[in-house]
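Q: starting from these lines, generate the structure:
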Amino acid sequence: MEYVVQQLLNTLSIGGNYALLALGLAIVFSVIGLVNFAYGEVIAVAGYVMFAVFAIGGIEYALVLMPIGVLAAVVISVTLERVAFRPVRYAPAATGLLTAFGVSILIKNFFITIVATRSKSVPTPAWLAHQIDIGIARIQVIQLLETTVTAIALLLLLLILRRTNIGLAMRAAARDFDMVRMVGINANKVIAAAFAVSGFLAGLAAIFIIARRGVVDPFMGFTPVLKAFVAAVLGGFGSLGGAVVGGFLLGALEVFFQLVLPPSIAGYRDAFVFVLVAAILVWRPQGLVGTKRQFGDKDE
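A: This is a model prediction of the structure:
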């Protein structure tokens, strides 16, 4: 029973990280139809800022300094929206996609040139690796924090979307952006808010990515965002609830295959996961929560 509880907590911590990132991708896509492939670089910016502040302030101030990394992710995300994505907002979708790739390459090469490709070690508090007993299970503090923070972040986002004016405006924009503009809502504020929320989620995810890896490098956000994109598609791209479902399901599949695969082929875990995800999408091309549409359907 202890083993089952341990693996359930692994699923919640890994899936929660994917859910945060998938939600960050989905909330931008739902508002302006942009797949932000520069999202991994937002994580890298947060990582390098945390590396810098730890080097200056010291590890003993970790809980105080980590929010600075989250703030940096919010600032860079909103800045990219204003500088890079707003000028091409009404261009064809391919233009926005190419812009996102261009921004990604630009930021990545900035870090490669200025900081170098070699990983930088980030000291993490020793108490994160401590184990505590909860009932019949013994878990690491980082797992408990990751699961708790993810749950709180998702709950806060739900409250923002349902209880605040800007949240209601973002939900309305996700359904009909032109109508939102016609009723007098400031579209720029709505889109900036979506990017700010997306950056906040990326900053939270960056904290736990660094805590697990112990290093930062220019490519640290690539794999997590790739898997988050898969999770968002699995749940139904553009659906905020689908992004959360897809994130936790992807985490569950990773843990499952890690457990059942023999050690000789355990390194191919991701391949097995993606094959199963592809099979699910063949069955439900719109994703688990997405709405099925036919070619030629008009936007609602």
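
Q: going forward, measure contacts and count neighbours with C-alpha atoms only.
A: Will do.

Q: show me where the protein has its strands.
A: Ranges of strands within the chain are 120-121, 131-134, 137-140, 215-216, based on DSSP state E.

Q: quick one: list the elements packing against the last one.
A: The criterion is 3 or more C-alpha pairs under 8 Å, 6 or more residues apart in numbering; DSSP states H and E, and the helices and strands that strand 215-216 contacts are helix 39-57, strand 120-121.

Q: what's the most buried one of these?
A: Highest mean neighbour count among those (mean count of other C-alpha atoms under 10 Å): helix 39-57, with a mean of 23.

Q: quick one: that one to chain centroid distance?
A: Relative to its chain's centre, helix 39-57 lies at 16 Å (C-alpha atoms, centre = their mean, to the nearest Å).

Q: and for that helix, what's in contact with it?
A: Identification of contacts with helix 39-57 by C-alpha atoms under 8 Å, 6 or more residues apart in numbering yields 25, 61-62, 65-66, 68-70, 72-73, 76-77, 104, 107-108, 120-123, 199, 202-203, 205-207, 210, 216-222, 224-225.

Q: let's see this one next, to set against the first:
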Amino acid sequence: MLLIQQLINGLQVGSIYAVIALGYTMVYGIIKLINFAHGEVMMMGAYFAFLAAVAGMPIWAVFLISMVLSAILGMVIERVAYKPLRSAPRISSLITAIAMSLFLQNLALFIFKADPKVMPTIIKNNPVTIGSLQISNITIITFLVSVVFMVILTIFISKTKSGKAMRAVSQDTEAAMLMGINVNSTISLTFAIGSALAALGGILYAIAYTQVMPTMGLLPGLKAFVAAVLGGIGIIPGAMIGGFILGFIETLTKAYISSRWADAIVFGILIVVLSVKPTGILGKNIREKV
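A: This is a model prediction of the structure:
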């Protein structure tokens, strides 16, 4: 019974990682950029939700305001920090992403101070009891939200005009431009969607752990990146699978081994998987002509 309970707990944690990983995978899939500021966008999204909740907004408004403001923040970051470096070596973009991560952390520290804020209760915890098992309704909501957004994102990318433009830019930017696709707008839209998903993950994280602080995005952001790489970065279902696997591994390690070893084992398994299959679980090897 303890195993089943821990798997349920892992489902909640994994769902949060999966939602955040979707944003990582979106950005990398389009412009091959690892946006290490993604965890801090998640943190800012949690603060936006906190301010909306403190103001007494209804739950739908809390989610909407946070995701919209985070989408705007993502587009601003892309225009200011990443757009000027598109033709530069990738290491330049990577260093800029790390710098943007530190900037957002310190900005939040300056505005909101270092003390953790308690997230108001916007979803009441009413556990569902099945025999000796207790499943939190927050766990159920988190899982459903992550799956629903994965499905919506998959349909958006495969069926809509904007989604097809994203796929075209991902495959060949120059050819997409020749076909009349506005590459700048497409990339901005990608950052907006990715940042909105980061905010969603931040809200779910704040609801689950009831605290919001300037450094809260650091570790979940790194683990979401690990989840995206584990599942196959650039592949939407891969991000979900990687998130769930990571959540299960983390909770089972804390329950049966030690909470001190949880992070080490998570990153250790990543090393093992990438040694066997560098492209991740769902990734495919692509040959490049030289």
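
Q: what's the TM-score here?
A: The TM-score (TM-score structural alignment, normalised by the length of structure 2) is 0.92; 290 aligned residues with a C-alpha RMSD of 2.1 Å.

Q: turn the helices and strands packed on strand 215-216 of structure 1 into JSON lines, columns for distance to Gln143 of structure 1.
A: Listed next are these as JSON lines, based on distance: least, C-alpha to C-alpha, whole Å:
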{"stretch": "helix 39-57", "distance to Gln143 of structure 1": "19"}
{"stretch": "strand 120-121", "distance to Gln143 of structure 1": "21"}
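
Q: ok, which of these comes nearest Phe248 of structure 1?
A: Of all those, helix 39-57 sits nearest to Phe248 of structure 1, with 19.3 Å by C-alpha to C-alpha.

Q: what range does that closest one cover in structure 2?
A: The alignment of helix 39-57 of structure 1 onto structure 2 (TM-score structural alignment) covers residues 38-56.

Q: swap in stretch 85-96 of structure 1?
A: Per TM-score structural alignment, the counterpart of stretch 85-96 of structure 1 in structure 2 is residues 82-93.

Q: could you do stretch 278-291 of structure 1 as well?
A: Stretch 278-291 of structure 1 corresponds to residues 271-284 of structure 2 when matched by TM-score structural alignment.

Q: ok so, going back, out of the helices and strands packed on strand 215-216 of structure 1, flag the one nearest Asp299 of structure 1.
A: That would be, of those and by C-alpha to C-alpha, helix 39-57, which comes in at 26.3 Å.

Q: average offset of that closest one relative to structure 2?
A: Aligned to structure 2 and superposed, helix 39-57 of structure 1 gives a mean residue distance of 1.6 Å (mean C-alpha distance after the TM-score superposition for structure 1).

Q: still on that earlier bit, got the contact list for the match of stretch 278-291 of structure 1?
A: In contact with stretch 271-284 of structure 2 (C-alpha under 8 Å, 6+ apart) are residues Val229, Leu230, Gly231, Gly232, Ile233, Ile235, Gly238, Asn285.

Q: just to revisit the earlier point, between the helices and strands packed on strand 215-216 of structure 1, which gets nearest to Tyr268 of structure 1?
A: helix 39-57 (23.0 Å).

Q: which ones are touching the counterpart of Gly202 of structure 2 in structure 1?
A: Residue pairing (TM-score structural alignment): Gly202 of structure 2 is matched to Ala206 of structure 1. Taking C-alpha under 8 Å, 6+ apart, we find Ala206 of structure 1 in contact with Ile43, Ala44, Ala46, Gly47, Val70.
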